[in-house]
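Enquirer: Below is the structure, and that's it, no one-letter string:
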């Protein structure tokens, strides 16, 4: 069993509903949901702000998480017409760990063309790191072969990048036990 960190974002349509659809689809596999943040788009394409969150879930293997991410994007009618363009839903597999106990789990590393783990640019993106830290303050991520605290990675980003991640009053609801 793996523990996956999924970054979710939307800047088209009912953004909050698109994010909630991920939590709903993952159901009882969800072990944590971050607050919702509003962020400026990343990349060169002019577009509306995103709503972003992070979901931590337990379940299948890394390729299964990728398949789930693609299925959820398709359900939200995501179009992949333009790199870094607007989207109804973006689901990225940021990290997978073998074992569910964060302290004793091992991060899965992959250089596969279809699934690079951890996500190769996650450490550069405050819209991933801020929500992740909100639910896993002791999170770590392998960068350039070294395990680094996510809090340290966030601290190394430019202040404008960190300050651009603004917590909203919106909330995603997890599964009811």
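Expert: It's in. Values in this document were obtained by computation on a predicted structure and should not be read as measured data.
Enquirer: CA atoms for contacts and neighbours, from now on please.
Expert: Fine.
Enquirer: Give me the distance between the closest residue to residue 118 other than its chain neighbours and residue 116.
Expert: Once flanking residues are discounted, residue 118 sits nearest to residue 95: 4.7 Å by CA to CA, 6 or more residues apart in numbering. With distances taken as CA to CA, to the nearest Å, residue 95 is found 9 Å from residue 116.
Enquirer: Take this one as well and set it beside the first:
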């Protein structure tokens, strides 16, 4: 059984509902009652593409799926919710990124673990910290050491009932 953390993000077609629907699908991948979801946060988009703000969260779950099997399942959920990959860092109905899979370190054509950009993204670090404040990343860095007041100020926790 592997402990996995997945980042969720959406900024099209009712983003909060997109995340709610993704949570339902992710629960189907989780063993027993292992699924947890952070609060939802509002964040500004990355990159130069003009687009609406995002709603982000992080989920944790335990699964028996291999990393690639889980990646396939995450991409299937994205496609079921209308994900179309038109431009890098462009708007999307749903984005699911595998952040961590136990302490596995992996670099392949399809998947990099831990997620290559997670240490630089407030919309990943803050909700991940909500779920696992004592987490130590595979590189040995305590998650707590990456959380700063300015990082937390970049996000707005949303009042949602999920």
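Expert: That came through fine. Owing to the predicted nature of the structure, the values given are computational and were not obtained by experimental measurement.
Enquirer: Aligned counterpart of the residue nearest to residue 118 of the first structure in the second structure, please.
Expert: Under the alignment (TM-score structural alignment), residue 95 of the first structure pairs with residue 100 in the second structure.
Enquirer: Confirm its match sits in a strand?
Expert: Yes - under DSSP: H, G, I helix; E, B strand; the rest coil, residue 100 of the second structure falls within a strand.
Enquirer: In the first structure, what residue spans correspond to helices?
Expert: 15-26, 62-75, 126-135, 150-155, 159-163 (DSSP state H).
Enquirer: can you tell me how far the residue nearest to residue 172 of the first structure when sequence neighbours are not counted sits from residue 77 of the first structure?
Expert: Spatially, and ignoring its direct neighbours in sequence, residue 172 of the first structure is nearest to residue 20 (5.7 Å; CA to CA, 6+ apart). Between residue 20 of the first structure and residue 77 of the first structure the computed distance is 15 Å (CA to CA).
Enquirer: now do residue 10 of the first structure
Expert: Counting by CA to CA, the gap from residue 10 of the first structure to residue 77 of the first structure is 12 Å.
Enquirer: quick one: what's aligned to residue 45 of the second structure in the first structure?
Expert: By TM-score structural alignment, residue 45 of the second structure lines up with residue 41.
Enquirer: Just give the number of residues close to its match.
Expert: When neighbours are defined as other CA atoms under 10 Å, residue 41 of the first structure has 20 of them.
Enquirer: Look up how far residue 5 of the second structure lies from residue 11 of the second structure.
Expert: 20 Å.
Enquirer: and the residue nearest to residue 34 of the second structure when sequence neighbours are not counted, what does it touch?
Expert: Of all residues not flanking residue 34 of the second structure in the chain, residue 61 sits nearest, at 5.1 Å (CA to CA, 6+ apart). By CA atoms under 8 Å, 6 or more residues apart in numbering, the contact set of residue 61 of the second structure is 3-5, 27, 30-31, 34-36.
Enquirer: If we use 6 Å, what do you get?
Expert: Applying CA atoms under 6 Å, 6 or more residues apart in numbering to residue 61 of the second structure gives the contacts 3-4, 30, 34-35.
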